[in-house]
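>>> coords below, sequence missing:
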């Protein structure tokens, strides 16, 4: 089926005002922060160490995430999110008025106070920002919405950084900066007034005001979620650890290793930000409009690969008589490898971060969602502080060069994500399914919305190849428990995926009565828990492409646990690589076009094997 692009959300009132509000907030954060840093370094007569004050600025902005994220998570659940956003954006106007006065009257303390307050504003906004999306968007829109938010955030950060440089280059910069930051804050507040109602998820929540105990309690809540959610929080924070190291080293790297001027710094930041925007937007198409955590290992692989390429090609650019500008570098073939590596890092960073955010949102209970996101923000801030400490230790004490630091980060990325994927093998399983359905097969879906979003159901499908379960599991948004012949279940490599997915091996009653009886016990337990179970009633792979007789085992399942039955059919899989058709050549078996189609649910009292076989046959049609 054709679906509207994620950009269609930008026409919806339930998304556009929020998108504009959060993008303007990210833009203003960086516009003010970067203007303050440039003022300290180049404009203000302070008589002290400017670099020390720059580090103080970084601390003042990040500190509120430790202090107030736990409180922000509670606010995000107790109060209506739309009203909370408007209150936070109104506070931004007052904060920016203080910052503007600091610039106009050359008062550093007022600028630093405003910076701390803006950090507080961002800490309060974060949990609301991500917890409102599942309320405003449908499930199939969640990945696309997150992709747009990440795109908007990183492009806003880039625009704010560049805008600050442009404004600070003006001779009489103070009125320009003061007017801009207040004007953007006012625009953000006006945009927030159009955000539709988003009701409180837990209005009865009792607020806990003890910052330290509640921060610890919030962290524990986040990390005590299901392994998939808790490790997604760790993976999300790891991304910010890696990103913070790369972003903080870009100015020095551009000067020392690319022999460039300030325009080269802007070029690198632009490539990195645009790369993340591209990767974030591509997530919806690559994930098939569902939360596809199989993209996370793909993104992790790219982060390592392009990090290693960046390290490998560093030092290729010879020093010039004068510093290169960005146009000069674009004319050098050796610079292109570095620039492509930076762009690749951004693209695969988008593949990595967007599914993690979407998974945290979709699998966290609504009454805890804002606090879990607050825990994520606390851990993000902690990882960013640790990244600064690690950078200092490696560059100052271990005497590593910046490219060697990038090498260490790339190798650490392998270790950290291996840990995450080992604890939660679902990531690796979904990656293998995603890879299969995007490499050897071109999979299309029809009428899968007939599969219920909640509640138990029995799915029945024709059995054409050894990877039927993988193709179906990759197409349906809900987890499915498959029943399959135990010898297929034990196939090397595929067995890892089947075990991780909770697949149920079954044997013939006369072949292995123990496996046979255990299979029906597990099927009944899964259905009783409200899960989807998929069986292949033929009991074996087709050897001629036709649909064989349906066995009576499905009736035994329904007698014990009466649930709706949904017929499905795989079209075009006969003759593919993993089918048993010997007639087709190797090339024809690759890139097979496969369609999975679902039919309307049958009430349990209407089900009989012959009727069900007839329904599946009609769904499959002539396309074997």
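Arrived safely. Because the structure is predicted, anything quoted here is derived from the model rather than measured. Residues are numbered from 1 along each chain as shown.
>>> all contacts plus neighbour counts: C-alpha atoms, from now on.
Will do.
>>> Residue 69 is in contact with residue 124, correct?
Yes. Contact criterion C-alpha atoms under 8 Å: residue 124 and residue 69 qualify, at 6.3 Å.
>>> Same drill for the two, tell me which one is more crowded.
residue 69 (32 against 26; other C-alpha atoms under 10 Å).
>>> Which secondary structure element is home to the more buried one?
Per DSSP states H and E, residue 69 falls inside helix 50-78.
>>> also this one, for the comparison:
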């Protein structure tokens, strides 16, 4: 598997551990402070705890809004490993001050240091995501992002867990927290020393120190490319929602669930672990490509599990007067398991949502301004998180709305985002759902898919063995395939609407319906002119004996008017399945094979002048071999 190997490569491993240790230390510091303020120092503070928690979140995020524009310039102008090392030294300096502040219980200074850590993280953000495309190959980028996402959220998980534990252990001696964060900052500095060189994107860049004008400039860079800007908006919404979740957990644990720090730590842990697991799952399903079909599914998952979280929290037994805060075992015994599962699956959905979007922003941003585009992303992310903190203050502190209803409202925003994502990524969503269905029915292996061009028009042809051939082929290809299929099948009531959404072209023989044939060829031509892939089964019907039937001349007719490359493909291992015509009709025999192994193989593209029906049949037969 590509991901684990990357962790041991010098061009990725040291950077991975540097950013993971940074995320870990951020969260040890922040959540140890938040839990200490909530459970130990609450009586010493004049502010309402709801307002204080959201104020702390806002202080950490505000620097991303203020300084990301400058950070993007620094990452584009200077060699990136040098920038990384200096930022890690800044983290160490901040943690040394935190050690003194914890020792003397200077809560105001510690809140100011939350802002300082936000500055350090804002400086690190652009170089972090701009460096990856320089060290990773194109087919490694999604996997690298998945592991960075996984590492970040596992670091959040561990940092959150340790932060909560430290708050409990060090309730009488908070200097222990300071000593811990200094130690982790030192480890981060050591890891950064091994990050390999990454050349500056634009060494001649003149730094604009005006925060306002530079922020406008980087936002302009992001807006200039529609797909990148839409991805940035979607990522910012994710951080709006995720920040809202993480910020409210300590007080949600105490005031709604009536539980102690152990429960709060568990909930934060499960949510963070879920996001990391979702990122890894995204890397596995993506197979080195950007799989945008996961985005609407991720948003929908966040909506569904937020709604269920609301229903479970609203029905959770209230704490009786005089009763001590509930332990973890008491929380689980009172029905907390389902609530914990909701948070975990909401996190998994978030991981599926976020990784493809980060990969899209990196891949489609020009290298000379990539860090500044990432800076624009951080500006909007920070704005979203500041707005989330303000929303928390308004909804919870001013309007007095309950925390369960707060989560319900966030679920409504996820539902809106899911609807918009379906509209904008309909084809990738359908293709991804087909991939999941087809790869659930079979253990599918792919070979030669790099022969399918990333862009531009082409015809794709393959042998026709079973009624699930189209599912397997559509699931294998990362680009949408516009299938030419038999009109009788296309018009079946149970399939027609879906096939229309998938953009299939119904076709019948000239003897039956000459007009339909002419319309079909016209649609094929229009589709190719749009730069899309058109798929044809040249045999025209399912094989009855497992062998290739004679390829018809339809492909040659199309190429005569629209000369495009032709990619031969072969399906292997489907003959004898329940969906094939072995021993008579499909579907009528007793299934004998379950989750059996099949292969989808693609060969090199043929130029239009050499793609005759006979030549294509030879190519497909060679790709299929003896395995029917």
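Perfect, I can see it now. In this text, all values refer to a predicted model and were calculated from it rather than measured experimentally.
>>> Work out the TM-score between the chains.
Once superposed, the chains reach a TM-score of 0.85 (TM-score structural alignment, normalised by the length of structure 1), with 611 aligned residues with a C-alpha RMSD of 3.6 Å.
>>> tally of neighbours for the closest residue to residue 313 of structure 1 other than its chain neighbours?
By the measure of C-alpha to C-alpha, 6 or more residues apart in numbering, the closest residue to residue 313 of structure 1 outside its immediate chain neighbours is residue 338, 6.2 Å from it. Residues near residue 338 of structure 1, counting by other C-alpha under 10 Å, number 24.
>>> Enumerate the positions of the helix or strand hosting residue 338 of structure 1 that are buried.
Element membership for residue 338 of structure 1, per DSSP H and E: helix 333-363. By 16 or more other C-alpha atoms under 10 Å, the buried positions in helix 333-363 of structure 1 come out as 334-335, 337-362.
>>> quick revisit: contacting residues around the residue nearest to residue 313 of structure 1?
309, 310, 313, 314 (C-alpha atoms under 8 Å, 6 or more residues apart in numbering).
>>> can you do 10 Å?
258, 268, 306-307, 309-317, 344 (C-alpha atoms under 10 Å, 6 or more residues apart in numbering).
>>> Roughly how far does it sit from residue 213 of structure 1?
According to C-alpha to C-alpha, to the nearest Å, residue 338 of structure 1 and residue 213 of structure 1 sit 46 Å apart.
>>> Does residue 597 of structure 2 touch residue 572 like I think?
Yes. Between residue 597 of structure 2 and residue 572 there is a contact under C-alpha atoms under 10 Å: 8.9 Å.
>>> Neighbour count for these two, which is higher?
Of the pair residue 597 of structure 2 and residue 572, residue 572 is the one with more neighbours under other C-alpha under 10 Å, namely 21 against 14.
>>> Structure 1: which residue goes with that one?
Aligned counterpart of residue 572 of structure 2 in structure 1: residue 571 (TM-score structural alignment).
>>> which one is residue 335 of structure 2 nearest to, not counting chain neighbours?
residue 316 (7.8 Å).
>>> residues contacting that neighbour?
256, 257, 258, 310, 331, 334, 335, 336, 339.
>>> The first one: how many residues sit nearby?
Spelled out, that is residue 256 of structure 2. 19.
>>> got the buried residues for stretch 11-21 of structure 1?
So for stretch 11-21 of structure 1, counting by 16+ other C-alpha under 10 Å, buried means 14, 15, 16, 17, 18, 19, 20, 21.
>>> Show me what the fourth one lines up with in structure 2.
Which is residue 17 of structure 1. In structure 2, residue 17 of structure 1 lands on residue 14 (TM-score structural alignment).
>>> Endpoints of stretch 455-471 of structure 2, how far apart?
End-to-end for stretch 455-471 of structure 2, by C-alpha to C-alpha: 21 Å.
>>> Which residues are in contact with each of residue 124 and residue 69 of structure 1?
Residues touching both residue 124 of structure 1 and residue 69 by C-alpha under 10 Å, 6+ apart: 75, 374.
>>> if we can go back for a sec, relative to residue 379 of structure 1, which of the contacts of residue 338 of structure 1 is nearest.
Checking the contacts of residue 338 of structure 1 against residue 379 of structure 1 by C-alpha to C-alpha gives residue 307 as the nearest, at 23.3 Å.
>>> how much space is there between the most centrally placed residue in structure 1 and residue 539 of structure 1?
Structure 1 has residue 354 as the residue nearest its centroid, 2.0 Å off, counting by C-alpha atoms, centre = their mean. Separation of residue 354 of structure 1 from residue 539 of structure 1 (C-alpha to C-alpha) stands at 39 Å.
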